[in-house]
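*Asks:* quick one: sequence plus predicted model below, questions after.
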Amino acid sequence: MVQIPLPDPDATEALGVRLARHRPPAAVAYLRGDLGAGKSTLARALLRSLGVTGTIRSPTYTLVERYPLADDGEAWHLDLYRIADAGELEYLGLDADGVTLWLVEWAERGGGALPPADLVVELRVEGAGRQARLVPASEAGGAWVDAVRTETVEPSVAPPS
């Protein structure tokens, strides 16, 4: 587990970039946090970093948005806030063939109908900013968190002048 302060939206976007850079070939990330905690901002930055072009919509009303990735995989961004029962997911046609990245907001509402998480990203409002907590939930998730942690704590080396 690693905690990362996110003092502004740019920091949230930078975390999305780091998560994209170290993403396993196939991954499931649950994005947790209250409304307005930055889940969609993080997802947008992550998807953009994986080569998604065009509009990246929040799936608040559509429940799922699908995006082709630059590496020929597909990402699904789900927002389950508006579902009342996990059985409703059956009607979404969640056939996982070709899906290499799942980003799931409000995953707790999906019950056992979702693939298990590799990584849980917990976002919370803290003062004027946010705080992210990355919690691995699988071996692949542990490697993912370790890679992000290493990049986060290692100082950048300035080029020689």
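*Replies:* Good, I have the coordinates. Residues are numbered from 1 along each chain as shown.

*Asks:* CA only for contacts and neighbour counts going forward, please
*Replies:* OK.

*Asks:* look up how far Asp97 lies from the nearest residue to Leu15 once chain neighbours are set aside.
*Replies:* Nearest residue to Leu15, sequence neighbours excluded (CA to CA, 6 or more residues apart in numbering): Leu42, at 7.1 Å. Going from Leu42 to Asp97 by CA to CA, to the nearest Å gives 24 Å.

*Asks:* A further structure is provided below for comparison with the first:
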Amino acid sequence: MPQALTLDLPDEAATANLAARVGRLLRPGDVVALSGDLGAGKSAFARHLIRGLGDAEEEVPSPTFTLVQTYDLPGYTLWHFDLYRLTEPDEVLELGWEEVIHDGVALVEWPTRLGPRLPADRLELDLAITGPDSRRATLTGHGAWASRLGRGFEP
């Protein structure tokens, strides 16, 4: 049964803190599905997560045009996908999807574009705009992520 948690993020620092907490839970084979309206902070969350796990000064561009960016981090390669421009789920295979779901970590913006390729074991993060700088994050752990989510966010 999925495990869900909702957090208010009053500012960018709170988003960075959430990214750090999620980053500590990641392991090879993980998929983090990032959802939310345009401008909700999906790419900002990804940028904080990637910099927190690797080089804090690393340039982390949005993969809107390249569709995927990769980052060699300690223990695995992180793949940041933006699937907004995909028209069918099988197009993700051309981007290295099968490799990442076995050996890397995938951050996926617009995960609904994966259709049936969206793994059952995943962390969903939905970001909603609640003010000029504030967001509401709803995290839902599916499969193995259900118990990991609970352990990673205990007070």
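*Replies:* Nice, I can see it. Everything numeric here is computed off the predicted structure, so don't read it as measured data.

*Asks:* could you pull out the helices for the second structure?
*Replies:* Remark: helices assigned in the second structure by DSSP state H are 12-25, 42-53, 97-103, 145-152.

*Asks:* so which of those helices is the most packed in?
*Replies:* Of all the helices of the second structure, helix 42-53 has the most neighbours on average by mean count of other CA atoms under 10 Å, namely a mean of 22.

*Asks:* whereabouts in the first structure does that helix align?
*Replies:* Mapped onto the first structure using TM-score structural alignment, helix 42-53 of the second structure covers residues 39-50.

*Asks:* so who does the nearest residue to Val2 of the first structure once chain neighbours are set aside touch?
*Replies:* Distance criterion CA to CA, 6+ apart; nearest residue to Val2 of the first structure, sequence neighbours excluded, is Leu134 at 5.3 Å. By CA atoms under 8 Å, 6 or more residues apart in numbering, the contact list for Leu134 of the first structure reads 1-3, 119-122, 145.

*Asks:* those residues in strands, which ones?
*Replies:* 2-3, 119-122 (DSSP state E).

*Asks:* which of these sits closest to Gly111 of the first structure?
*Replies:* Of all those, Val120 has the smallest distance to Gly111 of the first structure: 15.1 Å, by CA to CA.

*Asks:* distance check, whatever residue of the second structure lines up with the closest one against Glu58 of the second structure.
*Replies:* Taking TM-score structural alignment, the alignment pairs Val120 of the first structure with Glu124 from the second structure. Glu124 of the second structure is 25 Å from Glu58 of the second structure, where distance means CA to CA.

*Asks:* what do you get for Glu88 of the second structure?
*Replies:* 32 Å.

*Asks:* and for Leu123 of the second structure?
*Replies:* From Leu123 of the second structure to Glu58 of the second structure the distance is 24 Å (CA to CA).
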